[in-house]
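Enquirer: Give me the fold of what follows.
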Amino acid sequence: MSKPFKRILITGAAGRLGRVLRAALKDHAEILRLTDITDLGELAAHEEGTICDLADFDKVLPLAKDVDMIVHAGGVPVENTFELILKGNIQGTYNIYEAARQHGVKRVIYTSSNHAIGFYDRTETIDASVAHRPDSLYGLSKCFAEDLGRYYWDKFGIESVNIRIGSSFEEPLDRRMLATWLSFDDFAQIVERSLHAPRVAHMIVYGVSNNRECLWDNRMASSIGYVPKDSADDYREKVLANHPPLNPNEPSARYHGGAFAGAGHFEDKK
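Expert: Modelled structure (predicted):
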């Protein structure tokens, strides 16, 4: 039975969400081309792997050859020094888009983050059209990547779906995640929908499950057919029992970005 795509490139394939993608997309492409800066583990018959620093364009360029779609989940996954964010998330994402352009790849699915809009107050329910309000250097790098994707769409016609992931773990780990949780199955679904939608242009959607509490109006995801199946409410009693309430006036409780908004500048002396 033929598969929809010949080859999909997955960056960050050794990470938590990269491993989810490897399992979820195995029936969607004849070959999954995998890359990460660290060991990829044992490769399946349908996988080909390369260890690569995304900041090295000469290494990134050949990864996009003969690729139908790119799922870009690589880079520095949390707040860090500007130097590391610059190399991994800003230079690395530029290299991915430029490699896509040079090899004629038509679409990039990018794992953006809620930290691109982390300084909105939790009293505000926002959609994907709002202005950026990053809560960290990490969040700032996600803003850059979203705008970079728009540039490559407007100028070169490379489509992008930017998935602003809330909190994707096996289950919600704290009270904030009752509003921001994205299950692994729903993450896989939103990526699959992003790959198969006939046209996406440049889109921003929220990666969030069907939680009763939600900070984001995700109606713009309807055009790709994303309908989340899971809910953090299945874990509500457990979370509330194990995690005391936060002071609502503290930045970590007040803003969409949680602890990222409440933290100081990463490079300040502790």
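Enquirer: alpha carbons only for contacts and neighbour counts from here, please
Expert: Will do.
Enquirer: where does residue 146 land in three-state SS?
Expert: Counting by DSSP: H, G, I helix; E, B strand; the rest coil, the backbone at residue 146 sits in helix.
Enquirer: That one contacts residue 162, doesn't it?
Expert: Yes. With contact defined as Cα atoms under 8 Å, residue 146 reaches residue 162; the gap is 6.5 Å.
Enquirer: more crowded one of these two?
Expert: Between residue 146 and residue 162, counted using other Cα atoms under 10 Å, residue 162 has the larger neighbour count: 28 against 25.
Enquirer: those helices in this structure, which residues are they?
Expert: Using DSSP state H, the helices assigned to the chain run over residues 16-24, 57-60, 82-85, 92-103, 137-156, 177-180, 184-196, 236-242, 251-254, 259-262.
Enquirer: What residues sit buried inside the second one?
Expert: The neighbour-count criterion (16 or more other Cα atoms under 10 Å) identifies 57, 60 as the buried residues of helix 57-60.
Enquirer: What helices and strands are in contact with that helix?
Expert: Helices and strands touching helix 57-60, by 3 or more Cα pairs under 8 Å, 6 or more residues apart in numbering; DSSP states H and E, are helix 92-103.
Enquirer: Can you tell me what sits against the helix it packs on?
Expert: With contact meaning Cα atoms under 8 Å, 6 or more residues apart in numbering, helix 92-103 is reached by 53-57, 60-66, 72, 75, 106, 108, 145, 148-149, 152, 156, 158.
Enquirer: cool, stretch 181-198 as well?
Expert: Residues outside stretch 181-198 that contact it (Cα under 8 Å, 6+ apart) are 17, 20-21, 24-25, 69, 107, 109, 161, 165-172, 200, 207-209, 211, 224-226, 228-232.
Enquirer: gap between it and the chain center?
Expert: Chain-centre distance of stretch 181-198: 11 Å, with Cα atoms, centre = their mean, to the nearest Å.
Enquirer: picking that back up, please pick the buried ones from the contacts of helix 92-103.
Expert: Here, 16+ other Cα under 10 Å leaves 53-55, 57, 60-61, 63-65, 72, 75, 106, 108, 145, 148-149, 152, 158 buried among these.
Enquirer: how near is residue 227 to residue 193?
Expert: Distance, residue 227 to residue 193, by Cα to Cα, to the nearest Å: 10 Å.
Enquirer: Also this sequence, please, to line up against the first:
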Amino acid sequence: MTERILITGAAGGVGTLMRPRLAADDRILRLLDIAELPAAGDGERVEIVQTSITDMAAMEQACEGVSAVVHLGGHSLEQVWSQILEVNINGTYTVLEAARRQGIKRVVLASSNHAVGFFQKAEGEAGDYLFPRPDTNYGVSKVAVEALGSLFADRYGMDVICVRIGSCFERPKDTRMLSTWLSPDDGARLFEACLTTPAPGFRVVWGISDNTRRWFSLDEARKLGYESKDDSEVYADEVIAAHGEPDPSSLAQSYLGGVWVGPDFDTAIKEAKEAGR
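Expert: Next up, the predicted model:
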């Protein structure tokens, strides 16, 4: 039997990496983004939907006939509060409510390390359910994403898994990512586990490869059936040669949110300066 999976934010970085990796003979990927998406390639079983995750009517239509939703849509970097509120928070509510109205029982939500960015690495391995300490407007939106997921799981009996993604790129870009990296292949393995594990209820898991230098727990992800096969250490010599040895006292190495806890990401102050206040 063919299943249909809706992926929001499919034109983004993670969505682009997951598109070929989540493809399967018995699966149709319905790819949704406000940006233009490449058309289906030869033999590719995809449906393209260009719309906003904040449009309830459009999202209800996009959710029709869908088995599960992987919600990656939204701003992936820090933005002014109005944009974060409308796209990341209201957009996530819209996706969940549209899924509920269409009877979809499984939703995977993209959260982030920035939901807990003000925790220091020195406080020990970051647990899966580490209490929120967001570092930015964006971080607050990911706390809200998790809260909305919890609400829809408890009130409506949906299975909702929030994945606190570290850094999902083809390879680590700097020394910090040697600790936070989620390889694209491991990302697909984790999303597959989230989509297929029986009756997970509500979960919060770290989206991380089993890196030698990782700071984050893999306990909950492993309970879902996730098995990491990649380790950033294979890139360590190359990355350190390019960027130098990591400075343990730097923001990047001291905080789960890295430089996002610093003054360059104080969005309210930057907005006030721009407005002349």
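Enquirer: tm score of chain vs chain?
Expert: After superposition, the two chains reach a TM-score of 0.94 (TM-score structural alignment, normalised by the length of structure 1), with 267 aligned residues with a Cα RMSD of 1.5 Å.
Enquirer: Of all the helices of structure 1, which one is nearest residue 131 of structure 1?
Expert: With Cα to Cα as the measure, helix 137-156 is the member of those nearest residue 131 of structure 1 (9.6 Å).
Enquirer: quick check, distance from that closest one to the centre of its chain.
Expert: Using Cα atoms, centre = their mean, the offset of helix 137-156 of structure 1 from its chain centre is 13 Å.
Enquirer: Quick check: buried residues in it?
Expert: 137-146, 148-150, 152-153.
Enquirer: With stretch 94-111 of structure 2 instead?
Expert: 94-100, 102-111.
Enquirer: Identify the residue of structure 1 aligned to residue 28 of structure 2.
Expert: In structure 1, the residue matched to residue 28 of structure 2 (TM-score structural alignment) is residue 31.
Enquirer: Check residue 259 of structure 2 too.
Expert: Match for residue 259 of structure 2 (TM-score structural alignment): residue 259.
Enquirer: how about the residue nearest in space to the middle of structure 2, what does it touch?
Expert: Per Cα atoms, centre = their mean, the C-alpha nearest to the average position across structure 2 is that of residue 110, at 2.7 Å. By Cα under 8 Å, 6+ apart, the residues touching residue 110 of structure 2 are 70, 71, 72, 142, 162, 163, 164, 165.
Enquirer: Among the residues you listed, which pair sits farthest apart?
Expert: 70 and 142 (14.9 Å).
Enquirer: I'd say residue 34 of structure 2 and residue 48 touch.
Expert: No. Contact criterion Cα under 8 Å: residue 34 of structure 2 and residue 48 do not qualify, at 10.7 Å.
Enquirer: before we move on, back to that, now do the match of residue 28 of structure 2 against residue 9 of structure 1, distance only.
Expert: Shown here: residue 31 of structure 1 relative to residue 9 of structure 1, a distance of 9 Å by Cα to Cα.
Enquirer: Same check on residue 118 of structure 1?
Expert: 29 Å.
Enquirer: Which one's more surrounded, those two?
Expert: Legend: neighbour count by other Cα under 10 Å for residue 118 of structure 1 and residue 9, higher for residue 9 (26 against 23).
Enquirer: Identify the residue of structure 2 aligned to the more buried one.
Expert: Match for residue 9 of structure 1 (TM-score structural alignment): residue 6.
Enquirer: Return the distance of its match relative to residue 55 of structure 2.
Expert: Applying Cα to Cα to residue 6 of structure 2 and residue 55 of structure 2 gives a distance of 15 Å.
Enquirer: same thing with residue 274 of structure 2?
Expert: 30 Å.
Enquirer: just residue 151 of structure 2 next, same as before
Expert: 21 Å.
Enquirer: Between residue 227 and residue 193 of structure 1, which has more neighbouring residues?
Expert: residue 193 (18 against 14).
Enquirer: I'd guessed the match of residue 259 of structure 2 sits against residue 250; true?
Expert: No. Here residue 259 of structure 1 lies out of contact with residue 250, judged by Cα under 8 Å, at a distance of 9.5 Å.
Enquirer: Comparing these two, which residue is more hemmed in?
Expert: Remark: of residue 259 of structure 1 and residue 250, residue 259 carries more neighbours, 17 against 13, as counted by other Cα under 10 Å.
Enquirer: Next up, the contacts around the residue lying closest to that one once chain neighbours are set aside.
Expert: Distances taken as Cα to Cα, 6 or more residues apart in numbering place residue 252 nearest to residue 259 of structure 1, at 4.4 Å, with adjacent residues excluded. Shown in contact with residue 252 of structure 1 (Cα under 8 Å, 6+ apart): 258, 259, 260, 261, 262, 263.
Enquirer: One more: residue 73 of structure 2?
Expert: 8, 9, 10, 12, 33, 53, 88.
Enquirer: and which of the residues you listed is nearest residue 241 of structure 2?
Expert: Within the contacts of residue 73 of structure 2, distances to residue 241 of structure 2 taken as Cα to Cα reach their minimum at residue 12, with 29.2 Å.
Enquirer: number of nearby residues for the closest one?
Expert: Other residues lying near residue 12 of structure 2 total 18 when counted by other Cα under 10 Å.
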